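**Q** Return a 3D structure for these sequence lines:
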Amino acid sequence: MLKTNAFDASTGDTLSAAKRDMIERRRRLLGPAYQLFYQDPLHLVRGEGVWVFDADGNRYLDVYNNVPSVGHCHPHVLEALTRQASELNTHTRYLHDNVLDFAEKLIGTMPEALSQVMFTCTGSEANDLALRIAEDYTGGTGVIVTDYSYHGMTKSIAALSASMGPYVKLDRDARAIPAPIHDPANPAAVGKRFAADVRAAVADMRRHGIRPAALLIDTFFTSDGGFFDPPGFLQEAVAAIREAGGLYIADEVQPGYGRSGEHMWGFERHALVPDLVTLGKPMGNGHPMAATVVKPHILERFGSESSYFNTFGGNTVSAAVGLAVLEVIEQENLLPSIQRAGKAIVEGISALVPRYPVLANVRGAGLYASVEIIDSKGKPDAAMALAIVNGLRDEGILIGAIGPHANILKIRPPLVFQATHSRMLVEGLEKALTKLMSHA
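**A** Reported below is the predicted structural model:
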């Protein structure tokens, strides 16, 4: 896996002694697998709405974290959590209204055919469960993912997360295909090419005696770099996997919960009804919870023959939290403001392109935007992308970088982001670019 925006300890001599000691303590206690963001890592101590604060009292605009979906420490969510935690926290083998109320409200946001839900604690677990159900229903083992996909960290799902890199081997029966293309000049080509790649993967599976089970995709292709247009381009690819006997699993961990500003779910942008939908981190605004939503006929045999239980999935506190998050989205009418803020981001950064040629292919859907960073020859420029990310950090703005070449700016703020915050981002980006160009 490309370590996009990872702290490089070899250049940490300029940090304070206290911060160096803390980093060394992390290394000693947590081992080498953990990473830190930014060349000057942040020591965060508090969050509020779209802001986070470090140990020195500095404030940062959070334009990266989708986990606190309705904002850091939202009072309605905190009240629901503390109230239920003070009364009872137990699992789904006892009767309780919370899990039913939450399930009912969550399912109510989905197409009618998706009417049953199973709760987990992480998106990794949700995808793992969806894979088990899909394999049981289809009798297949072949899964199609994209070249730089990320779906989680369990053994089976890490093997379907191509972005993990060559050390983590892709599952033998899986096939990784190219992510969709960004082609506003020829939008009809986007869906046709992606569907052709799905059909080619199916054909290769069959040549090797592998029966297709599923097309597993993040409907915004967020880890691949963010690809959204034209709306509907996924329809032919989904038809192709279903014709082959497989299912369509929509990984909505990042596209879901209204992030597009147009719909509650990313798959709705393509006028599709998945066979299974997986949800994760944003469900709980930071509280660990996730889910798999499924069409009942697909779940029937698996549910009857293989009972499912998750000690913490769907517990009374998590259910109260999940319900509160949905209430915030509904009561604060977030989708229109998501659309306005996202439009301000894309239009604002697009206006900078003529002055800063390192910026290219500005694209987005609601509060998810991507900006490709290129060199003078039009090639991906990971070093410049990293410099911009760290330059924005110095301006008090937090974003990330993604993609197979680590050159795509990842803009994914909490859903309570407003157009005023979008303008702060654009102004900060302009300042960071100006400083970088002056030193070029």
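**Q** Going by C-alpha atoms from here, please, whenever you check contacts or count neighbours.
**A** Will do.
**Q** Now find how far off-centre stretch 62-78 is within its chain.
**A** Stretch 62-78 sits 15 Å away from the centroid of its parent chain (CA atoms, centre = their mean, to the nearest Å).
**Q** Can you pull out the residues in contact with it?
**A** 47-52, 254, 281-286, 321, 324-325, 328-329, 397-400, 410-416, 425 (CA atoms under 8 Å, 6 or more residues apart in numbering).
**Q** for comparison, sequence B:
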Amino acid sequence: MMSSATAYMINGFDPARAGELTEAEQHLIARRQKVLGPSYKLFYQHPAHFVRGEGVWLYDPDGNAYLDVYNNVPSVGHSHPRVVEAVAKQAATLNTHTRYLHEGIVAYSTQLLATYPDELEHVMYTCTGSEAVDLALRIARFHTKGTGIIVSANAYHGLTSAVVEISPSMGPNVPLGRHVYAVPAPDQYRAKEGEDIGETFAADVDAAIKDMQRHGIRFAGMITDMILSTDGILTEPRGFFKKAVEVVRAAGGVFIADEVQPGFGRTGENMWGFQRHGIVPDMAVMGKPMGNGMPIAGVVMKPELVAEFGQKVRYFNTFGANTVCIAAAQAVLDVINDEGLLANSVTVGRYMHEGIERIAERHPRIGDVRSAGLFLGADFVKDPTTKEPDGEYALRVVNRLRDKRVLISASGRVGNVLKIRPPLPFKTSDADVFLNRLEETLDELG
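**A** Predicted coordinates:
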């Protein structure tokens, strides 16, 4: 059972257990808490301490290597030399904002937009994914003159005051906005026999819109993470978003694809998560994976959404898309293309999926395995017949893997889904390390 200090952060360290740590660890945690305050949480029952990263590995002060199977922000790997070089070179040359002409932002934006459908012609930049979502909401509400927003039931979209109001996963102490409606996420694994989850999802969205209208709320749009990562990593069947998006547009709303986690080749065959579902969003938001952790994010949109907004609303972001961050983003895009990371995401993701399924044959506590490229979920259940989620067991797995120097975390409302999301250069040899230690862990836990 988690204490109140960690009640609304899956896989959070419980400060009440600090006495189980070494004296040096306790001292560092105490110093950290003194200067950062209580809001800054740590992962794992035994917090990890790192001093260096390289590729898919992180290293502690004693030089021990930990396999990173979780961090999507360093999308092309920790300390990728091409990103490091691009940042250092640009920082030594010029770092300034977008109100001066510069070739870098134009060249990068042209290449970035070429990865999107033709309908999405403009990009606006921010420093974080939270800011990008905030901007997308502003544009959607200005364009539609509405205020009502639909999200999935356990969504997380960011941390600004406007964006936490559309993030149900933040828990009951962070209430939803008065004009925000949460609908159940489509879960094929737990669907009724013969149920079309796309139809069900569309019906739930339609009901939410009608309820808004009944209460005098004008509908603005829907935003969803295109892999529903905090709802449990829900990937199948492809296309289940289509009918809900049709409902959104029929009601005069806009559809915003949150690509912070599934974007930039994470889901494998395509650059963007929405492409798996055969839809074109009105806007798409991106976050720090676009710069391998550098503070750059953005919103891509259809021109008609921003035409009036751009003329009538003064928007600026002083250091969004500064020249150093653009250089990092350009390097990331180049690495994804030059190193074949989309194809790698497909190949290694399939290898991991099949490996987890083999393990599940011996360990039925893994009720379902879901994936799209290098984004996988292993759904732990108390009983494969009832499919009742087992968050407590999943978190035991997470923490036992940490003890075996494999970094992972969990997803879902009760943390029952192992969240598997390694850097994109992950190899089958890295996957073997993870799969072997996962199987060892399940054998030990019984």
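**Q** Using PyMOL, define a selection of the buried residues within the contacts of stretch 62-78 of the first structure.
**A** Applying 16 or more other CA atoms under 10 Å to those, the buried members can be selected in PyMOL as follows:
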select buried, resi 47+49+50+51+52+254+281+282+283+284+285+286+321+324+325+328+329+397+398+399+400+410+411+412+413+414+415+416+425
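**Q** The contacts of stretch 62-78 of the first structure in helices, which ones?
**A** Using DSSP state H, the members of the contacts of stretch 62-78 of the first structure that fall within helices are 321, 324-325, 328-329, 425.
**Q** Please, where are all the helices along the first structure?
**A** 17-30, 75-85, 97-107, 123-138, 155-158, 188-207, 235-243, 296-305, 316-331, 334-352, 382-394, 419-438.
**Q** okay, the ones you listed in a markdown table with distance to residue 56 of the first structure next?
**A** Listed next are the helices of the first structure as a markdown table, based on distance: least, CA to CA, whole Å:
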| stretch | distance to residue 56 of the first structure |
| --- | --- |
| helix 17-30 | 12 |
| helix 75-85 | 24 |
| helix 97-107 | 39 |
| helix 123-138 | 33 |
| helix 155-158 | 37 |
| helix 188-207 | 47 |
| helix 235-243 | 50 |
| helix 296-305 | 51 |
| helix 316-331 | 30 |
| helix 334-352 | 29 |
| helix 382-394 | 14 |
| helix 419-438 | 21 |
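**Q** show me the contacts for the spatially most central residue of the first structure.
**A** In the first structure, the centroid-proximal residue (CA atoms, centre = their mean) is residue 254; its distance is 2.8 Å. Residues counted as contacts of residue 254 of the first structure (CA under 8 Å, 6+ apart) are 66, 218, 220, 222, 282.
**Q** repeat for residue 255 of the first structure
**A** With CA under 8 Å, 6+ apart, residue 255 of the first structure has these contacts: 218-220, 265-266.
**Q** if we go to 10 Å?
**A** Neighbouring residues of residue 255 of the first structure by CA atoms under 10 Å, 6 or more residues apart in numbering: 66, 218-222, 263-267, 279, 282, 365-368, 412.
**Q** Tell me the counterpart of it in the second structure.
**A** Correspondence of residue 255 of the first structure to the second structure, assessed by TM-score structural alignment: residue 262.
**Q** wait, doesn't residue 30 of the second structure sit right on residue 19?
**A** No: in this structure, residue 30 of the second structure is not within contact of residue 19 by CA atoms under 10 Å, at 11.5 Å.
**Q** And the two? Which one has more around it.
**A** Shown here are residue 30 of the second structure and residue 19; by other CA atoms under 10 Å, residue 30 has more neighbours (15 against 10).
**Q** That one corresponds to which position in the first structure?
**A** In the first structure, residue 30 of the second structure lands on residue 24 (TM-score structural alignment).
**Q** Same check on residue 215 of the second structure?
**A** Checking TM-score structural alignment: residue 215 of the second structure goes with residue 208.
**Q** Ok, residue 232 of the second structure next?
**A** Under TM-score structural alignment, residue 232 of the second structure pairs with residue 225 in the first structure.
**Q** can you check residue 66 of the second structure too?
**A** In the first structure, residue 66 of the second structure lands on residue 60 (TM-score structural alignment).
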